[in-house]
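> what follows is a predicted protein model with its sequence.
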Amino acid sequence: MRRFPFVPRCPGEPAPEFEQLRREEPVSKVTFPTGDTAWLVTTYEDNKTVMGDQRFSRAHTTRPGAPRLQPIPPDPNSMFSMDPPEHTRLRRLVSPAFNNRRTAALRPVIEREVDLLVAALKETGPPADLVSLFARRLPITVICELLGVPAADRDTIAGFVDVLLSLTQYPPEQVAATRAELKRYLAGLIADRRADPRDDLVSELIAMRDSGDRLSEDELVMLGATVLTGGFLSTASEIALSFLCLFRHPAELERLRADPGLLPTAVDELLRYNALTTGGGLLRIATEDVKLGNVTIAAGEAVLPAISSANRDPSVFHDPDLFDVGREDNPHLTFGHGMHYCLGARLARLELEIALAGMLRGLPEVRLAVPVEELRPQGGHLIRGLPELPVTW
């Protein structure tokens, strides 16, 4: 039985095992660092099935003794960890807070922050680390601005998220303590906004009702935690991997520089092409025996959709290993599928597009300062970003 996660040959690229498994064993048993086992699903259609079929449950992953990928079980009060009808109710309540209006209102915030970060890079001078000085700073600023987290607390929040998305980097006790600390912080923020409402997402969620229904205190806290964990590190890592991908494909980078109108398709291609996490989707538990491909998954067994593999499936994507900033037909699964489709997808796309546009405009000669072979992905972590990305210009 294979050990999971697999080790990629290059940051941002899916590990070679995924391609082999898609061809030879598309539903295969793997062992996690926790010692638990799961079925790894590698084709596009099977990924959509696992993410869209309610017989594969997120809520069951919170039960005592359930198989898990990360050091501690998921929190049952998180929307990530719910099935219908609880998930349906919560998503209906919170979806308006992530609509086009609120995302559009963040555009000037993102543009201003990108301009400030690019100016700071110029002032610092080359070489510079694009991860610490740009890729991490932009999304933590945006997500804290969205929620209403004070600027002085942003580094603390970023540190919490780094620990919470660990696989083997931190011991389970530290991960559990960090989750509790983040929840205490958010409970304090909610209490403050309840007494003094402002124009931020936390205040809006506190006031939100639907036919007399409202979010409970635990739901408010966990929604804040979900927004922070989903909106910071994944976006930061995607920004860094996107620049690395463009540096590795200089002809496509030149196309983008020559025609900024390609940015929207380039963003979706980067989201498809980059292998952002160890596998991709959220772990699920089969609630009954389910036949998937040639395998019968027994009730109680875990299933992991490998989105980074699905996004390279040649039955769906023409020449899937080709990076093409003009790719039009691009139904990638990076934001998921079905009921757990990412609520922050619009915001993530907007941040990535503005980050690319601002950097290419402000530092048109930016390039790698070290050979690609010297770069290593983040180890021991669910998110396979880059610890650093040295650039020059």
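Structure's in. What do you need?

> from here on, contacts and neighbour counts on C-alpha atoms
Will do.

> which parts of the helix or strand where Pro108 lies are buried?
When elements are assigned from DSSP states H and E, Pro108 belongs to helix 100-124. Residues of helix 100-124 classed as buried under the neighbour-count rule (16 or more other C-alpha atoms under 10 Å) are Thr103, Leu106, Arg107, Ile110, Glu111, Glu113, Val114, Asp115, Leu117, Val118, Leu121.

> from those residues, which single one is nearest Leu356?
Proximity of the buried residues of helix 100-124 to Leu356, judged by C-alpha to C-alpha, is greatest for Val114, which lies at 9.3 Å.

> just checking, the closest one touches Leu356?
No: if you go by C-alpha atoms under 8 Å, Val114 and Leu356 don't touch, sitting 9.3 Å apart.

> what residues does the helix or strand encompassing Ala236 touch?
For Ala236, the element it lies in under DSSP H and E is helix 233-248. Applying C-alpha atoms under 8 Å, 6 or more residues apart in numbering, the set of residues contacting helix 233-248 from outside is 11-12, 130-131, 135-139, 158, 161-162, 252-253, 270-271, 274, 276, 348, 351-352, 355-356, 367-368, 372, 383-386, 389.

> below is an additional structure, to be compared with the one above:
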Amino acid sequence: MQNSTASGLMTDPHGTYARLREAGPVHRITGPDGRPAWLVTRYDDVRRALADPRLSLDKRNATPGNYAGFSLPPALDANLLNMDPPDHTRIRRLVVKAFTPGRVEKLRAPVRKVAGELLDAVEADGRTDLLASYAGPLPITVICDLLGVPQEQRPDFRSWTDALITPDPARPHLMKEAIGNMMRFFTDLIASKRATPGDDLLSDLIAVRDGDAGDGADGADGADRLSEDELSSLAFLILFAGYENTVHLIANSVLALLDHPALMDSLRANPAGLGTAVEEFMRWDGPAALAIRRFPLENVDIGGVTVPAGETVLLSLASANRDPHHFSEPDRLDLNRDRSGHLALGHGIHYCLGAPLARMETEIALAALLERFPGLALDGARENVARRPSIRASGLISLPVRW
């Protein structure tokens, strides 16, 4: 079942996860990269593991030769997805204020304006690839505005992130080029912001790094300073995760509505229900199938299975969110269900930093789309809507629609 499992998770993820959950809570699999891993599939085990301090995110705790992962330079790799406390605690504290619900709420009007402008640009055409023209540009515009990236310096993050998340085995140079492009971009951006600070998150982080915020101001004392690699890695993570997860949450949510036209009509008539709908969309088809990999610091029992120290552990958010022992009729999209506790955005100290922003952007994106295009429908056959070949991310390659 080793290689067929990885293949099934790309071609029929929910069907494959259902079979795996039934067979057992933890499975030894071989990933697409040929490396072994332990896949955790049941809700209770995944939720506990997400908050288990014995499961490290630090790649230095992996058994040598057991894990490959991204090959990023230190200036991009020293980020929260590779850190445990106390470093994780220190760095997250420096940026968490940018993503509080109150601060995110202040972005609601600007996000609505961007959504309207993007729809203005395609309305007369009567059709578009919604991923390329709307679901992608909206989150990258918002996160670039938050960080203070000038309009003329905003590169094609979609091509870069695609090259990292779903590398083309036939063209391995594309991943290397994407990493090089990102490295040069962030180096130049930080140098520009350092020379001419603005009223933005990146300028604030540079001030913390350089000690310009004053001792004790916003946690900027000596113990809470950023190294230069941590600064660039944090900027990279905010842009990368702020784009990657939200673009697929928006596109997956639109596809769910297109597949359930009665639900789309209901939400169009009652847009106040969109906040609730977004939570169910996240549970039903969230943007990340797997949490970031973990490495046990010691032999750990997960669901009655002993996972050796240093081996790779993959926690399936997609499988946990469709576990019938936690969610009744989990394969049914149901806005009236109790979806509390879904794990689409994680759990514990590594819970998604930008969760409030992703929720708000998706709600506004759907509201604007439903209001503008009452005749919204797929442009072509449903079977032609293809997903990216990845066991990690749950995203579309394109989403052709018409109105």
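Arrived safely. Bear in mind that the values here come from a model prediction, so they are computed numbers and not experimental data.

> quick one: the helix holding Ala236 of the first structure to the second structure mean distance?
Aligned to the second structure and superposed, helix 233-248 of the first structure gives a mean residue distance of 1.1 Å (mean C-alpha distance after the TM-score superposition for the first structure).

> what range in the second structure does that helix sit on?
Taking TM-score structural alignment as the measure, the second structure aligns residues 244-259 with helix 233-248 of the first structure.

> list the buried residues for the matching stretch?
Buried residues in stretch 244-259 of the second structure, counted by 16+ other C-alpha under 10 Å: 244-258.

> ok, and the closest non-adjacent residue to Ile140 of the first structure?
Using C-alpha to C-alpha, 6 or more residues apart in numbering and skipping the chain neighbours, the partner closest in space to Ile140 of the first structure is Phe232 (5.4 Å).

> can you count the residues close to that neighbour?
Counted with other C-alpha atoms under 10 Å, the burial measure for Phe232 of the first structure works out to 25 neighbours.

> now do the same contact list for it.
The contact partners of Phe232 of the first structure, by C-alpha under 8 Å, 6+ apart, come to Arg136, Pro139, Ile140, Ile143, Ala158, Val161.

> can you pick the most crowded of those?
Note: the member of the contacts of Phe232 of the first structure with the most neighbours is Pro139, at 28 neighbours, neighbours being other C-alpha under 10 Å.

> in the second structure, what sits opposite it in the alignment?
Checking with TM-score structural alignment, Pro139 of the first structure has Pro139 as its match.

> its match contacts Leu239, correct?
No: under the contact definition of C-alpha under 8 Å, Pro139 of the second structure does not touch Leu239, with a separation of 9.4 Å.

> tell me how far the aligned partner of Asp268 of the first structure in the second structure lies from Ser227 of the second structure.
For Asp268 of the first structure, the aligned position in the second structure is Glu279, judged by TM-score structural alignment. Taking C-alpha to C-alpha, to the nearest Å as the criterion, Glu279 of the second structure is separated from Ser227 of the second structure by 36 Å.

> got the buried residues for stretch 155-168 of the second structure?
Along stretch 155-168 of the second structure, the positions that meet the burial threshold by neighbour count (16+ other C-alpha under 10 Å) are Phe157, Arg158, Trp160, Thr161, Asp162, Ala163, Leu164, Ile165, Pro167.

> and those residues, which is closest to Ala320 of the second structure?
Within the set of those, Ile165 lies nearest Ala320 of the second structure; the separation is 21.7 Å, counting by C-alpha to C-alpha.

> which residues touch the closest one?
With contacts defined as C-alpha under 8 Å, 6+ apart, the neighbours of Ile165 of the second structure are Ser390, Ala393.
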